[in-house]
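Participant: With the sequence up front, the predicted model follows.
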Amino acid sequence: MNKAQVVEAVVLAKKAKQLTWESIASTLGMSTVWVTSACLGMNSMPEQAAEKLCELLELPSEAKSVLMEYPTKAWSPAIPQDPLIYRLYEVVGVYGDTLKEVIQEKFGDGIMSAIDFSMEVEKQPDPKGDRVVITMNGKFLPYKAW
C-alpha cells in the first residue's frame, strides 16, 4: 500500500464505523488535530499509535508501516476551492504581513515553527452564531547571523 491508499482506507473505515476524528484520537491518546493530520498523510505516526489505529479501523497489516513513513509534505500551489480552506488562505493573505510584523516586534527576527508546534480547534458557543477558535502554538525560531 502507498500513502494515498492508506489515507483512503482510513477515511473509508472511519466512515463505515461512524467514528469521529476526536474519538479516534482519544483511543490513540493523542491530539485530535495531530491524529487527523497523520491519518491524512501529513505526519508520520509512532509505531504504537499506528498499531492502535490499524486495530481500531481494521486496516490491512501493511498499513501500519505506511502510517509510520516520513511524509513528503506537499500541496497544490493553486488556491483551494473548498470554502473553509479558502478562508484560511484568505486569513493568511489579509493578515499574514500583520502577523509577521507583530511576531517579529515581540520576538525578534525569526519564524514560528511548524515542527515544534501544536494546534487546537474549539467550538465557542455564541448567541450570534457559534465561533471557531483555532489556537496555533509554535516555538519561536530566531534567525541567526554567522
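Facilitator: It's in.

Participant: switch to C-alpha atoms for all contacts and neighbour counts from now on
Facilitator: Noted.

Participant: Check which residues of the host helix or strand of residue 94 are buried.
Facilitator: Assessed by DSSP states H and E, residue 94 sits inside helix 83-107. For helix 83-107, the buried set under the neighbour-count rule, 16 or more other CA atoms under 10 Å, comprises 103-104.

Participant: The very next helix or strand once past that helix: how far from the chain's middle?
Facilitator: Using DSSP H and E, the helix or strand that follows helix 83-107 in sequence is strand 110-124. A distance of 9 Å separates the centroid of the chain from that of strand 110-124, by CA atoms, centre = their mean, to the nearest Å.

Participant: before we go on, here's another structure to hold up against the first:
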Amino acid sequence: MIPEITQRLLAAKKEMKLSFADLEKILGRDEVWIAAVIYRQASASEEEATKLVEALGLGAAYAKELTQYPVKGLGPVVPTDPLIYRFYEIMQVYGMPLKEVIHEKFGDGIMSAIDFTLDVEKEEDPKGDRVKVVMNGKFLPYKKW
C-alpha cells in the first residue's frame, strides 16, 4: 500500500513535469535517495524537505511529514510488482553465490545498508538498453566477544 503522502508527492512531481534527476539537481542529493524519501523509506532534514515540497509546488505541511522517521521495508509478503519481484528473484538465485564471493573477499560479515549508496544508470545497447544498478555499502565484519 502506497502512503497517501507518497501518492500526493508523486502526483505533484508529475504535474510539475519533474524527473527524479531534476529533483537531484535542485536538492543536491541522489535521485534514488530522493525517491526513497518520497516513498517514506528515508527521512529528510527540514531544509531538504522544504526544498523538495517547494520544488513540487506543495505547502510546508508536507515537509514536516518528510522529516519523520520512516517505517522501512516492503512488509512480510513476496512483492508482486514485476520490477520489484525481479530483484527478489535475483536474490533467490544469486543470493548465496553473492554471499560466498563477498565472504571470500572480505571475511565473515555483511554489507551495510546504512553506510550505503545505490545508483541506477542507463546503458544504451543496440540489442536493448541495459539497466545498471550499483550498490556500494561499507563492509561490516561480525564482532567476536
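Facilitator: Nice, I can see it. Given the structure is predicted, the values throughout are model-derived calculations rather than measurements.

Participant: sorry, back to before: which residues in the second structure does the helix holding residue 94 of the first structure align to?
Facilitator: Using TM-score structural alignment, helix 83-107 of the first structure lines up with residues 82-106 of the second structure.

Participant: superposed on the first structure, where does that stretch end up, distance-wise?
Facilitator: Aligned to the first structure and superposed, stretch 82-106 of the second structure gives a mean residue distance of 0.7 Å (mean CA distance after the TM-score superposition for the first structure).

Participant: contacts for that stretch?
Facilitator: Under the criterion CA atoms under 8 Å, 6 or more residues apart in numbering, residues 78-79, 109, 139 lie in contact with stretch 82-106 of the second structure.

Participant: run the last query once more with 10 Å
Facilitator: Identification of contacts with stretch 82-106 of the second structure by CA atoms under 10 Å, 6 or more residues apart in numbering yields 74, 78-80, 107-111, 139-141.

Participant: now those residues: which count as buried?
Facilitator: 110-111, 139.

Participant: just these now: which is nearest residue 6 of the second structure?
Facilitator: residue 111 (28.3 Å; CA to CA).

Participant: The residue lying closest to that closest one once chain neighbours are set aside: what secondary structure?
Facilitator: Nearest non-adjacent residue to residue 111 of the second structure, counting by CA to CA, 6 or more residues apart in numbering: residue 139, 4.7 Å away. Of the three states, residue 139 of the second structure takes strand according to DSSP: H, G, I helix; E, B strand; the rest coil.

Participant: Repeat that for the one 4 residues further on.
Facilitator: Taking three-state DSSP as the rule, one finds residue 143 of the second structure in the coil state.
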